[in-house]
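>>> Based on what follows, work out the 3D shape:
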Amino acid sequence: MKKQQSLKENKHLKFDINIEKFLPVITGIFFIYGVYIVLFSENNIQSIFQKLQVKESLEKDVKALKEENRLLSNQKYYLETDPFYIEKKAREDLGLAMDNEDIYVIVDKNQNQKNNISQQKTEERWIDKIIKLYKAVRE
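Down below sits the predicted model:
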């Protein structure tokens, strides 16, 4: 009986020794598998960060669109109820006037001259282009 009991203890000890030998190997395998999942799987760290960036940009877009929606609903309310606002919009956006009113448009001459000069500087004259081509051919 003692012999059977000692055999059972020996088997138990062998099992404990085998577990102690393979525990680092098993732990290493799980660690490598975890690293593989984090770095190379379909839901890796890079894709998670990209999804978070997309989510943040979409949330910003939603916030901006809600603000725009609020402004448009206010404008709609004023267009439906306020005659002064309707008249103001007709004057500004459509250029309309009452029967007894004249519309004056003030044009800044200096601004037009500045625009013309800047356009002339950016546009090369046709004769200059021909001269450049002629010089390039001669060389």
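>>> going forward, measure contacts and count neighbours with C-alpha atoms only.
OK.
>>> Could you identify the helix or strand that succeeds the host helix or strand of residue 20?
Counting by DSSP states H and E, the element that carries residue 20 is helix 2-40. The first helix or strand that comes after helix 2-40 along the chain, using DSSP H and E, is helix 45-81.
>>> Who are the packing partners of that following helix?
Identification of packing neighbours for helix 45-81 by 3 or more Cα pairs under 8 Å, 6 or more residues apart in numbering; DSSP states H and E yields helix 83-94.
>>> relative orientation of the helix it packs on and helix 45-81 in degrees?
With axes from the mean of the first three to the mean of the last three Cα atoms, to 10 degrees defining the directions, helix 83-94 sits at 120 degrees from helix 45-81.
>>> Please identify the buried residues of the helix holding residue 20?
For helix 2-40, burial by neighbour count (16 or more other Cα atoms under 10 Å) applies to no residue.
>>> got the angle for it vs helix 45-81?
Using the same axes, to 10 degrees: helix 2-40 against helix 45-81 is 50 degrees.
>>> measure the residue positioned nearest the centre of the chain to residue 24 for me?
Geometric centre of the chain, nearest residue: residue 57, 5.2 Å, by Cα atoms, centre = their mean. Noted for residue 57: a distance of 45 Å to residue 24, by Cα to Cα, to the nearest Å.
>>> another one to check against the first:
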Amino acid sequence: MKTVPQTRFFYTEPEPSASSFTFRSDLGIIGCIVSGLLLGLIVFALVSPEHGIPKVQEVIGITTQLEADIAQLTAENEQLLLQIEAIKTDPFWQEKIAREELNMALPGEIVYKFIQ
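The predicted model follows:
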């Protein structure tokens, strides 16, 4: 018959070694104070209105607005390019601009101007 080795069913503290580290005892009170101050500085930097999360949200809003403006101006630019191409190639548009903006008329035409 085999014998089963006895095992412990309770937790035992590990032997302290040179590499074991406990935050409070190894850093001391000054280390804890410095760590707390650094943590406070990080939290303040995140919530400060000049440089923190509110500023990031403001910049994101401005970026979104500028992207919308760029899309609108790009569409307007494409429309203007189509108008320029039409003016260069379409005789109707050329005549319209000559008559309305340059006050030109064909030979033999009488131009009537109405005063409002």
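>>> What does the superposition give as a TM-score?
Aligned and superposed, the two chains score 0.58 in TM-score terms (TM-score structural alignment, normalised by the length of the second structure); 92 aligned residues with a Cα RMSD of 3.4 Å.
>>> what helices or strands is the helix holding residue 20 of the first structure leaning on?
Using 3+ Cα pairs under 8 Å, 6+ apart, helix 2-40 of the first structure sits against no helix or strand.
>>> The same query, at a cut-off of 10 Å, please.
Using 3 or more Cα pairs under 10 Å, 6 or more residues apart in numbering; DSSP states H and E, the elements in contact with helix 2-40 of the first structure are helix 45-81.
>>> Residue range in the second structure corresponding to the helix it packs on, please.
Mapped onto the second structure using TM-score structural alignment, helix 45-81 of the first structure spans residues 53-89.
>>> List the buried residues in that stretch.
Neighbour-count burial for stretch 53-89 of the second structure [16+ other Cα under 10 Å]: residue 87.
>>> And that stretch against the first structure, how far off on average?
Here stretch 53-89 of the second structure, set against the first structure after superposition, deviates by a mean of 1.6 Å using mean Cα distance after the TM-score superposition for the first structure.
>>> Pull the distance from that stretch to the chain's centre.
Mean-position distance between stretch 53-89 of the second structure and its chain equals 16 Å (Cα atoms, centre = their mean, to the nearest Å).
>>> now swap in stretch 91-102 of the first structure and tell me
On Cα atoms, centre = their mean, the centre of stretch 91-102 of the first structure falls 42 Å from that of its chain.
>>> what's the first-to-last distance across it?
When the termini of stretch 91-102 of the first structure are compared using Cα to Cα, they are 12 Å apart.
>>> With stretch 97-108 of the first structure instead?
Rule used - Cα to Cα; the end-to-end distance of stretch 97-108 of the first structure is 23 Å.
>>> Contacts for that stretch next, please.
Stretch 97-108 of the first structure has contacts (Cα atoms under 10 Å, 6 or more residues apart in numbering) with 87, 88, 90, 91, 95, 96.
>>> In terms of distance to residue 118 of the first structure, which of those residues ranks first?
Residue 118 of the first structure lies nearest to residue 95 out of the contacts of stretch 97-108 of the first structure, by Cα to Cα, at 29.9 Å.
>>> Please report how far the closest one lies from residue 87 of the first structure.
11 Å.
>>> Could you check which of the two has the larger neighbour count?
residue 87 (14 against 10; other Cα atoms under 10 Å).
>>> my guess is that one meets residue 81, correct?
No: between residue 87 of the first structure and residue 81 there is no contact under Cα atoms under 10 Å: 11.7 Å.
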